[in-house]
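>>> Give me a model of this one.
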Amino acid sequence: MQMIKFVHHTVWAFDAEWAPDPLAGRLLYGLDEQTPRADIMQTMWRNNGATEENPNPYLKTVMCRFLSIAAVTRRQGRDGSVRVDLMALPKTDDPDSPEAQEVAIVDRFLRALGEKKPQLVGYNSINADMKALLQRAVVKGLYQPQFAKRPNKPWEGVDYIARNSDWHVDLKELVGGWGVTSPSLHEMATLSGIPGKMDVAGNDVPNMWLAGKLGEIVAYNEFDALTTYLLWLRMAHFSGHFDAGQYHNEQQLVRELLEREGEQKPHLLQYLQKWNELRALTA
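Alright, predicted model coming up:
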């Protein structure tokens, strides 16, 4: 039995970004509506174990709001041709736009999953991203019957929630160990010649959101989705789904994507440059 059991004709490698939800902070800690968002977030961190060494501890995901979801999509046609694209929500850098609101982001992504039913790929997505999506969808009162429909047994149909479902491939579950022995996405990718974290880290996102830098958050989110996809390609190659020639061609499709989209999104050309540098170093 292979580590990755199959590669569906439609694969989405995704990543999500979130930050402490000021509304959650006000409701849980009885804060006044006039309390600034930054002060609310500090209160949330302080009540969840903040220290001088770790001023912004990881919060329960139910207390956080989604800012962006990005995915690299791979679609294989009946003729064997493959198309790779990059999608990201929201499609605006205006944080006050209706499509930038959390309800719109989560609703659109889960609806697309329910309708398209791709094979989903993530990194720590079983324990983090998917749980956060479920928690926030319930909190926001969304209606997602197509996504929520599950087979009686994981192997009898599409199931993104079950830990042992092959429709949701969590790369960290495959390569990780216990506690500190588990590699981060940055570590696993960088040592494989794939860009990991570049100019932004996850801890930077809340302050970027407070500063209204939604466009930069979406760009960072796209980086992580690309990294997750490239790592999945490498692990699918290891598992025998792509031989050396096919693996080379699959990577070339990503290079073409970066060059194509880089005309409108210069940060993707920066990603391509970093990828070239790491490939040279690890060759």
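
>>> alpha carbons only for contacts and neighbour counts from here, please
Noted.

>>> list the helices and strands the longest strand anywhere in the chain packs on?
Using DSSP state E to define each element, the chain has its longest strand at strand 64-76. With contacts taken as 3 or more Cα pairs under 8 Å, 6 or more residues apart in numbering; DSSP states H and E, strand 64-76 sits against strand 10-20, strand 82-89, helix 102-116, helix 214-238.

>>> in that strand, what's buried?
For strand 64-76, a neighbour-count test (16 or more other Cα atoms under 10 Å) marks Cys64, Arg65, Phe66, Leu67, Ser68, Ile69, Ala70, Ala71, Val72, Thr73, Arg74, Arg75 as buried.

>>> Dump the helices and strands packed on strand 64-76 to CSV, plus distance to Ala132.
Formatted as CSV, these follow (distance: least, Cα to Cα, whole Å):
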stretch, distance to Ala132
strand 10-20, 9
strand 82-89, 16
helix 102-116, 10
helix 214-238, 16
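
>>> Val254: which of the ones you listed is closest?
Comparing the helices and strands packed on strand 64-76 against Val254 with Cα to Cα, the closest turns out to be strand 82-89 (6.7 Å).

>>> How about residues contacting that closest one?
Strand 82-89 has contacts (Cα atoms under 8 Å, 6 or more residues apart in numbering) with 68-76, 100, 105, 218, 222, 253-254, 257.

>>> ok, for Val72, nearest residue in space, not its chain neighbours?
Leu86 (4.5 Å; Cα to Cα, 6 or more residues apart in numbering).

>>> just to revisit the earlier point, tilt between the longest strand of the chain and helix 102-116?
Between the axis of strand 64-76 and that of helix 102-116 there is an angle of 30 degrees, by axes from the mean of the first three to the mean of the last three Cα atoms, to 10 degrees.

>>> here's the other one to compare against:
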Amino acid sequence: MPNTPLLVFDIETVPDVATGKRLYPDIRALPDDDALTALIALRHAEAGNDFMRLPLHKVACLSFLWFDQGSFNLKSLTLNEHSEDEILRIFLRAFAKKPTLISWNGAGFDLPVLLYRMTHHRLNAAALTNAGFKQNDYLNRYSEKHIDVMDRFTFGAWGNKQKLDTIASLCGFAGKGDVDGSQVVPMVQRGEWDKLANYCESDVLNTWLIYLRWLSVNGKITHDDESALIAHTYDFIGRLTDDDGNLRHQRFLDAWEL
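Below you'll find the model as predicted:
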């Protein structure tokens, strides 16, 4: 069985319009909605796409799966219920128990963005940045305290980078379904916070399942261990309900080739 506690996490982001206005004086006087449109257009002109530079991402949702001694806890923090500052503070509190972080492209995106946002809010991030010895350093690419599963599969070669949805499908897991990252900003604009959290949580669940497969492939757990943990995960997801009593991740369960 994997050493615990484990913290599997993922973030969804929107452009940081306030910082964008400071960076681009020509859009400073615009209303936020117009400034967002202008900021996206500027990024297209710079890079040919609307993927913002990492410091211009604002956390709209942070989802995490906490696994410790056989027990699961799946939770999402969104801007609908928390300020970004609060989301980051709650995330940092988790480091008191010194979990092992599990992510997909966390070293390339999630952790740098989170660190930039902590810098923006002047938060004490020592629990994340000052872990001590190199092998226990969350920010060290080769540390065992942060397993970026995508990076482990690619051997650190950027050209081998694969999408989470691709590897989830390869393994017979549920994948992302009909939602992708390009829909995050529209979901936030429409106030579809439950849909956003569900999407972010599905990424976390796929990352967890792929991590288990990676452990099995590398001989760190047995095939029977993997099967038992997968069955345990399936049972856990099958007991998660929303406020109306409906299964929270019905689509995920339906698409999962168990």
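
>>> related to what we said a few turns ago, for Gln246 of structure 1, state which of the buried residues of strand 64-76 of structure 1 is nearest.
Among the buried residues of strand 64-76 of structure 1, Arg74 lies closest to Gln246 of structure 1 (Cα to Cα), at 14.0 Å.

>>> Map the closest one onto structure 2.
Under the alignment by TM-score structural alignment, Arg74 of structure 1 pairs with Phe67 in structure 2.

>>> can you list contacts of the longest strand of structure 1?
Strand 64-76 of structure 1 is contacted from outside by 9-21, 24, 82-90, 100-102, 105-106, 109, 136, 214, 217-218, 221-222, 225-226, 229, using Cα under 8 Å, 6+ apart.

>>> List buried members of these by neighbour count.
For the contacts of strand 64-76 of structure 1, a neighbour count by 16+ other Cα under 10 Å gives the buried set as 10-21, 24, 84-86, 88-90, 100-102, 105-106, 109, 136, 214, 217-218, 221-222, 225-226, 229.

>>> how about Val7 of structure 1, secondary structure?
Secondary structure for Val7 of structure 1, judged by DSSP: H, G, I helix; E, B strand; the rest coil, is coil.

>>> one step back: how close does the match of Arg74 of structure 1 get to Asn49 of structure 2?
Distance of Phe67 of structure 2 to Asn49 of structure 2, computed by Cα to Cα, to the nearest Å: 36 Å.

>>> now swap in Asp148 of structure 2 and tell me
Plainly put, Asp148 of structure 2 is 25 Å away from Asn49 of structure 2 if you go by Cα to Cα.

>>> If you count surrounding residues, which of these two has more?
Asp148 (24 against 12; other Cα atoms under 10 Å).

>>> now for Trp208 of structure 2: what does it line up with in structure 1?
Trp208 of structure 2 maps onto Tyr229 in structure 1, by TM-score structural alignment.

>>> Please name the nearest non-neighbouring residue to its match.
Nearest non-adjacent residue to Tyr229 of structure 1, counting by Cα to Cα, 6+ apart: Ala13, 5.2 Å away.

>>> That neighbour and Gly240 of structure 1: what is the separation?
Ala13 of structure 1 is 19 Å from Gly240 of structure 1, by Cα to Cα.

>>> What of Pro57 of structure 1?
Taken as Cα to Cα, the span from Pro57 of structure 1 to Gly240 of structure 1 is 40 Å.

>>> what does Leu281 of structure 1 give?
Going from Leu281 of structure 1 to Gly240 of structure 1 by Cα to Cα gives 25 Å.

>>> just Val84 of structure 1 next, same as before
Counting by Cα to Cα, the separation of Val84 of structure 1 from Gly240 of structure 1 is 20 Å.

>>> just the helices in the stretch 101-250 of structure 2 please.
Taking DSSP state H, counting those that start in this stretch as the test, the helices found in the stretch 101-250 of structure 2 are 111-120, 126-129, 149-154, 164-170, 184-189, 193-217, 223-237, 250-255.

>>> Output the contacting helices and strands for the fifth one.
When you say that, I think you mean helix 184-189 of structure 2. Secondary-structure packing of helix 184-189 of structure 2 (3+ Cα pairs under 8 Å, 6+ apart): strand 6-15, helix 193-217.
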